[in-house]
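Student: Sequence and predicted structure below; questions after.
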Amino acid sequence: MKTLILALAALVLLGCGSPPRGNRVSLWVHAGPGPERLAYVEAVRVFNAAGHGFQVDLTVLPEGTYGDQVRAAALAGQLPDVLELDGPAVPEYAWAKRLLPLDGFPELAAAREDALPSIREQGTFRGRLYALGPYESGLALWGNRRLLAKAGVAPPATVDGAWTLPQFEAVMRRLKRVGVPYPLDMKFNYGAGEWFTFALAPLVQGLGGDLLDPAGISARGHLDGPAAVRALALVQGWARAGYVNAATRDDSDFVMGRAALSYVGHWAYPTYRRALGRDLVLLPMPRFGPRAVTGAGTWTFALSAGSRHPAAAAQVLAHLLSPAEIARVTAINGAIPGTFTALRASAAHRPGGPLALYAEQVARGLARPRPRTPAYATVSAAFAEAVNNVLAGADPRTELGRAATTVEEALQDSRGFPGT
């Protein structure tokens, strides 16, 4: 790992993230080769054509290595002026003084005021706002109307009608009886990484627990608490009952009809819509415990503390958070627009729209962020390892106890990440 970081740092120093010179401002985003990348290319083209007195240099990096490249650039003191960060990573960089607080920039006043509460919550660390995102994540169930009808299942249409845990498990039993090979697709093909935390933290939270204490300084009794143990035991039980294929190796179970339900985020919508057409239906997050909880937090933008042009960088960020640019990217990825203005303008997210339930879940306060701590990377890695081992047959209580010990040691080593 040390070799990888040094190599990436060298790459950064060779020019892909060099400090701005003269009238140049650097911007890093993550994206693949597809439409989302083109959205950011067009956003920069529009900004540069508007005559702001400076130009934006865009660098698009692959998602799979993006976090490592940002970390390498931070270690080398070579972060770009404006950068994307995955929401849970914001506290790590804010605590290390790698980011500028956004509260004092007049260029961002409108965006701060207009941002969804969950967007502001995600970007806030110890009372200061360090990041704002153009969109919010959506986590729920996609359903195949044809297969649900075959099992005599009526999909709930509102948040208030969400299935309880017993109802949800009864639906999976009925789907199994009518011949659906694996009723629920949980995207385990994504691998043992951040998806495990994003997907299963809401299950833990819905059962009344969390991965850390509210202050974000202790894992013991939380990461290995009763709710977390029950959550992993439930998922293990679904796999053993054949409701979920824990060994799936591709992304096609739902689109090919091998699963009738898909537990996944907003990003699957374009693919699912093309594959299922009118048979595609969005269902609200089940109430696994006392309340329904859905995932929150996704990619967000921040300003580097090392920027030589912070006011210009703030103008770029304001442009990326404008209604037109939010509409451009969310039309591609299906995410919830991150400002009230952009959300009201989105036909897909209005009542009756194909993505309206995502917006309703956020508006109803169901969205909960992952733990906001500089130790998040350790928390997520330890939890994901526990999930992976449980899916392979290990005891949930034992695995979560081991994960909690790992996180506690990291927190003690840092002495709770004192002060910023």
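Tutor: Nice, thanks for sending it over.
Student: all contacts plus neighbour counts: C-alpha atoms, from now on.
Tutor: Noted.
Student: distance of residue 231 from residue 117?
Tutor: 27 Å (Cα to Cα, to the nearest Å).
Student: out of the two, which sits in the busier spot?
Tutor: Neighbour totals were compared for residue 231 and residue 117, and residue 231 leads with 23 against 17 (other Cα atoms under 10 Å).
Student: So what touches the helix ranked longest in the chain?
Tutor: Secondary structure of the chain per DSSP state H: the longest helix is helix 396-413. Helix 396-413 is contacted by residues 217-220, 223-224, 228-229, 232-233, 375, 378-379, 382-383, 385-387, 389-390, 417 when judged by Cα atoms under 8 Å, 6 or more residues apart in numbering.
Student: repeat that with 7 Å
Tutor: For helix 396-413, contacts defined as Cα atoms under 7 Å, 6 or more residues apart in numbering pick out 217-220, 223-224, 229, 232-233, 378-379, 382-383, 386, 390.
Student: Residue 294: which of the residues you listed is nearest?
Tutor: residue 232 (16.7 Å; Cα to Cα).
Student: let's bring in a second one:
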Amino acid sequence: MPHTIRNTALKALAASLAIASLVTVGGCGEAARAAAKANANEITIWTHTAGSEAELAGVQQIIDDYNASPDKKATIKLQSFPQSSYNDSVISASSANNLPCLVDVDQPNTPYWAWANILDPLTDEALLKRTKDLIPSATGKWNDKVYTVGYFDATVALFARKSVLKKLGIRIATVDKPWTKDEMDDALAKLKATGEWNYPFEIGTADNKSEWYAYAYAPILQSFGGDLVNRKDYQSADGVLNGKEGKAFANWMRDLVAKGYISSKGGSDTALDFVNNKSGLLYGGIWSMSTFQKYAKDYDDIVVMPMTDFGHGSVTGGGSWTVGMTPTCPNKAAAQDYIRFSLQDKYIANMASAGMNIPTTKAAQQMVKPFAKGGDMQIFTEISEKYVKMRPETPAYNFISTEFRKTIGDIMNGADVNTWLDKAVNHIDGNIQGADGYRKN
């Protein structure tokens, strides 16, 4: 979609949301809101987990326990949606002024939803006190206010076989001592020289429709010293995406293809391909481990390592699904009481276990065996705690992510680095300016 159309669509959406929030008489949205106010003792939470039985069951367990509590402030009802249609359902409901009290939120969407009046900040003192026990990546923030909180997090890492690294004289990186850029380049050259793999390194380039490029490749950019946007005020990407550090990153990514280390098209199931020895080194998500555990006969030979330090420290992504409260909720005290109730360690452990993700409190981590001390997933907790960098907390993030994905994809396929990065900056800055800097009205 051309830049001008994106801007027009963005402004139209913002306008429709603002108009919907100002309507005070008439319309089905107003009728629904009036009905909700009349029954504030029954509030609804929307979740994206339809189709994920274990996760949905975890949410239902929390709700059942809360509803059975003598201290409940309202009865909670659940409505589930498929993840593929969930965001559109929320935005449509917001435009119609028909939001429920509580919604699931993919953490990087929090600033946009807050700006667009889909979310209200959390203000309950007991709830905010509990959020301080969570790992930093478990909260969704905008303008220094907490809007959402989560039960689990995910991250990315490098995967290799210890036997392969040993054979080639490649050091196994550790959380405390990741590979340097020189070590990474040397490892890739040695893997390529064996001739065992057409493309020895797999980084998920086939996933060019989702947020993967920003989630996984932006940490590499940040390790080079660049970023997606200037985080001082989130008003421009100039100098951080297209500066010398950003250009060094982009050239390195293009060289991965030029030297035959990666395919710009990649495989559709990178974890399974690694199990089947179609690559010697994999850069993937924590979720790859479930594939390894199920299919890898040499599971004990697989090693997990942090991503390379390209000069400004190793960096890893953070932020997963969270829950927040809407502005039209007729019983905000009950909504926040439910969220606080849901953040008990036992529920965090249960929700994290459902998807085998990082539990967001230390106590809950010890309740999930793979993440407890000595567990084979504990290293992901260590990587996240030490190297996590949140995606930019700006309503512009979704646009930035899409622009970054297209730009890096084109560069890996041979586009001129300087021209394409400058063009991306112009598009990003234009989007921000077109939305009046995404300042809250």
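Tutor: Done, it's in. These numbers come from a predicted model, not from an experiment.
Student: returning to what we had before: which ones among the contacts of helix 396-413 of the first structure are found in helices?
Tutor: Per DSSP H, those map to helices at 229, 232-233, 378-379, 382-383, 386, 390.
Student: Which pair of those spans the longest distance?
Tutor: 233 and 378 (22.2 Å).
Student: any idea how far residue 354 of the first structure lies from residue 397 of the first structure?
Tutor: From residue 354 of the first structure to residue 397 of the first structure the distance is 39 Å (Cα to Cα).
Student: Spatially, and excluding backbone neighbours, which residue is closest to the spatially most central residue of the first structure.
Tutor: Most central in the first structure under Cα atoms, centre = their mean is residue 298, positioned 3.5 Å from the mean C-alpha point. Setting aside the residues directly before and after it, residue 298 of the first structure is nearest to residue 87 in space (Cα to Cα, 6 or more residues apart in numbering), at 5.1 Å.
Student: isn't the one you found right next to residue 301, touching?
Tutor: No: Residue 87 of the first structure lies out of contact with residue 301 (Cα atoms under 7 Å); the separation is 8.8 Å.
Student: Residue 208 of the first structure matches what in the second structure?
Tutor: Using TM-score structural alignment, the partner of residue 208 of the first structure in the second structure is residue 225.
Student: residue contacts, residue 375 of the first structure?
Tutor: Residues in contact with residue 375 of the first structure (Cα under 7 Å, 6+ apart) are residue 92.
Student: what sits against the aligned partner of residue 75 of the second structure in the first structure?
Tutor: With TM-score structural alignment as the criterion, residue 75 of the second structure lines up with residue 55 in the first structure. By Cα under 7 Å, 6+ apart, residue 55 of the first structure lies in contact with 23-25, 48.
Student: which of these count as buried?
Tutor: Buried members of these, counted by 16 or more other Cα atoms under 10 Å: 24-25, 48.
Student: Can you redo the residues you listed as a markdown table, where the extra columns are distance to residue 132 of the first structure and secondary structure?
Tutor: Listed next are these as a markdown table, based on distance: Cα to Cα, whole Å; DSSP: H, G, I helix; E, B strand; the rest coil:
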| residue | distance to residue 132 of the first structure | secondary structure |
| --- | --- | --- |
| 24 | 22 | strand |
| 25 | 18 | strand |
| 48 | 21 | helix |
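Student: For the residue nearest to the centre of the first structure, which residues are in contact?
Tutor: 86-87, 136-137.
Student: Make JSON lines out of the residues you listed and add neighbour count.
Tutor: Below are the contacts of residue 298 of the first structure laid out as JSON lines (neighbours: other Cα atoms under 10 Å):
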{"residue": "86", "neighbour count": "16"}
{"residue": "87", "neighbour count": "25"}
{"residue": "136", "neighbour count": "28"}
{"residue": "137", "neighbour count": "24"}
